[in-house]
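Peer 1: only geometry, no sequence info:
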């Protein structure tokens, strides 16, 4: 009897999550996070998104970017919208501000008015997390599809943030997976 092989997405997720756990809390991660902030600001500028509304995220401790990632991008934006994970697999969005507080996952979440993903149409760029991305712009998320649902049908540039070694040859993808327009890493950014 053949042993079932893990789904290619699951195997890739598992490998990248293990690498990220090993990096968590190290000086190396701090250095990489600072470079990600700089590369993100350069990407916003290159896409003409500086001074516009943007969407960003505050990463978990193992994810690329410093804990205050959105606040570090805020001076380059008119407003920054942050995601709020809802129970039904949908993202709500609220403007980052002074009243952000830790949410259920230990990530800073805004407390202001909530919007549907339609608010993303007001943005000049969306800066989103990923576990891996390929040079065709296919991103691998954590598997719940929150971002794929939020990005569907938008005509707004999207940049995925990953560590350099998470840019891979090919990301397994399905018809509903949404491609990105740029990739941001500690080494810089590139358009897809």
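Peer 2: Structure received. In this text, all values refer to a predicted model and were calculated from it rather than measured experimentally.
Peer 1: Could you use CA atoms for every contact and neighbour count after this?
Peer 2: Noted.
Peer 1: Show me the residue sitting in the middle of this structure in space.
Peer 2: residue 129 (1.7 Å; Cα atoms, centre = their mean).
Peer 1: Helix or strand next in line after the longest helix anywhere in the chain, which one?
Peer 2: Of all the segments of type helix in the chain, defined by DSSP state H, the longest one is helix 27-46. Sequence-wise, the next helix or strand downstream of helix 27-46 (DSSP states H and E) is strand 53-55.
Peer 1: all helices in this protein, in order from the N-terminus.
Peer 2: Using DSSP H, helices in the chain cover 8-23, 27-46, 69-73, 146-151.
Peer 1: got the contact list for the residue nearest to the centre of the chain?
Peer 2: Going by Cα atoms under 8 Å, 6 or more residues apart in numbering, residue 129 touches 57, 59, 63, 64, 141, 160, 161, 162.
Peer 1: Likewise for residue 51?
Peer 2: Neighbour list for residue 51: 76, 77, 78 [criterion: Cα under 8 Å, 6+ apart].
Peer 1: where's the first one relative to residue 43, distance?
Peer 2: Taking Cα to Cα, to the nearest Å as the measure, residue 76 falls 11 Å from residue 43.
Peer 1: ok, the two, which is more surrounded?
Peer 2: residue 43 (23 against 19; other Cα atoms under 10 Å).
Peer 1: my read: the more buried one touches residue 189, true?
Peer 2: Yes: Residue 43 lies in contact with residue 189 (Cα atoms under 8 Å); the separation is 6.4 Å.
Peer 1: Same list, the contacts of residue 51, but as TSV with distance to residue 120 please.
Peer 2: As requested, the contacts of residue 51 are arranged in TSV below (distance: Cα to Cα, whole Å):
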residue	distance to residue 120
76	17
77	14
78	13
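Peer 1: Return the closest of those residues with respect to residue 175.
Peer 2: residue 77 (32.4 Å; Cα to Cα).
Peer 1: that older thread, which one, of the helices of the chain, ends up nearest to residue 105?
Peer 2: helix 146-151 (15.0 Å).
Peer 1: The closest one - contacts with which helices or strands?
Peer 2: Contacts defined by 3 or more Cα pairs under 8 Å, 6 or more residues apart in numbering; DSSP states H and E place helix 146-151 against strand 91-95.
Peer 1: let's bring in a second model and compare:
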């Protein structure tokens, strides 16, 4: 069932034009920056978007320049995510799965994330119960289980489905932001 949803939603997302992705992403990121949770966070652990995900590159670049928030990004090492605090967008290069990953930066233990910090979570599908379907490797579920930081998913409205079959190991997010709504 999850695989069927994954395939359907990846096809829908692939139909978005670059212009649509850019416009919708700008709306979603603007909503994110207005959240009290975002304003209060010192550390932002964010995915580095690729393909047709909600574009996080402008957000990452903005806060690397302003230095008002620390930017933490994941890197796939073995079968888990290792976290790194980066100082410049050039600290990233294409790595596993053709995703930009840190090539340098300070290793950042997940235990350093405070409850006031944020994790921006990618995914393929979400429901109104705040369940998510990722890419199927479980990297984020493993990471999200180990922290009390706020978990916010960034998604296009077309990624919201009626119901996701949640399993015991799945971790819900705290909020989902789309270009049309905030699901709390």
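Peer 2: Structure received. Fair warning: this is a prediction, and the values are worked out from it, not measured in the lab.
Peer 1: Superposed, what's their TM-score?
Peer 2: Overlay of the two chains. TM-score (TM-score structural alignment, normalised by the length of structure 2): 0.86; 180 aligned residues with a Cα RMSD of 2.2 Å.
Peer 1: now the longest helix of structure 1 and helix 8-23, what's the angle there?
Peer 2: 120 degrees (axes from the mean of the first three to the mean of the last three Cα atoms, to 10 degrees).
Peer 1: how far out from the middle of the chain is helix 27-46 of structure 1?
Peer 2: Helix 27-46 of structure 1 has its C-alpha centroid displaced from the chain centroid by 13 Å (Cα atoms, centre = their mean, to the nearest Å).
Peer 1: do stretch 131-150 of structure 2 as well
Peer 2: Centre to centre, stretch against its chain (Cα atoms, centre = their mean), the figure for stretch 131-150 of structure 2 is 10 Å.
Peer 1: Can you give me the first-to-last residue distance of that stretch?
Peer 2: Start and end residues of stretch 131-150 of structure 2 are separated by 15 Å (Cα to Cα).
Peer 1: For that stretch, give me every contacting residue.
Peer 2: So stretch 131-150 of structure 2 is in contact with 2, 6, 37, 79-81, 110-111, 113-119, 121-126, 151, 164, 166, 169-174, going by Cα under 8 Å, 6+ apart.
Peer 1: if we go to 7 Å?
Peer 2: 80-81, 110-111, 113-119, 123-126, 164, 166, 170-174 (Cα atoms under 7 Å, 6 or more residues apart in numbering).
Peer 1: Buried ones among the residues you listed?
Peer 2: 80-81, 110, 113, 116-119, 123-126, 164, 170-174 (16 or more other Cα atoms under 10 Å).
Peer 1: Show the contacting residues for the aligned residue in structure 2 for residue 173 of structure 1.
Peer 2: By TM-score structural alignment, residue 173 of structure 1 lines up with residue 166 in structure 2. Contacts for residue 166 of structure 2 (Cα under 7 Å, 6+ apart) come out as residue 131.
Peer 1: Could you rerun that using 10 Å?
Peer 2: Residues near residue 166 of structure 2 by Cα atoms under 10 Å, 6 or more residues apart in numbering: 2, 129, 131, 132, 133, 172.
Peer 1: Top of those residues by number of neighbours, please.
Peer 2: Ranked by neighbours (other Cα under 10 Å), the contacts of residue 166 of structure 2 are led by residue 132, which has 29 neighbours.
Peer 1: Between residue 76 and residue 43 of structure 1, which contacts overlap?
Peer 2: What both residue 76 of structure 1 and residue 43 touch, as defined by Cα under 10 Å, 6+ apart, is the set 49, 50.
Peer 1: would you list the contacts of residue 166 of structure 2 in CSV and tack on distance to residue 90 of structure 2?
Peer 2: Output for those, formatted as CSV (distance: Cα to Cα, whole Å):
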residue, distance to residue 90 of structure 2
2, 36
129, 37
131, 33
132, 30
133, 30
172, 32
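Peer 1: Closest one of these to residue 17 of structure 2?
Peer 2: residue 133 (22.5 Å).
Peer 1: Need the counterpart of that closest one in structure 1.
Peer 2: With TM-score structural alignment as the criterion, residue 133 of structure 2 lines up with residue 140 in structure 1.
Peer 1: separation between its match and residue 172 of structure 1?
Peer 2: On the measure of Cα to Cα, residue 140 of structure 1 and residue 172 of structure 1 end up 8 Å apart.
Peer 1: okay, and the common contacts of these two?
Peer 2: 9, 10, 12, 133, 134.
Peer 1: one step back: from the contacts of residue 129 of structure 1, which ones fall inside strands?
Peer 2: 160, 161 (DSSP state E).
Peer 1: ok, the contacts of residue 129 of structure 1 vs residue 34 of structure 1, which is closest?
Peer 2: Closest to residue 34 of structure 1, out of all of the contacts of residue 129 of structure 1 and judged by Cα to Cα, is residue 64, at 9.7 Å.
Peer 1: Would you mind listing the residues in contact with that closest one?
Peer 2: 20, 24, 29-30, 32-37, 58, 129-131, 161-163, 184-186.
Peer 1: Please identify which pair of the shared contacts of residue 140 and residue 172 of structure 1 lies farthest apart.
Peer 2: Across those, the longest distance by Cα to Cα is 16.0 Å; it joins 10 and 134.
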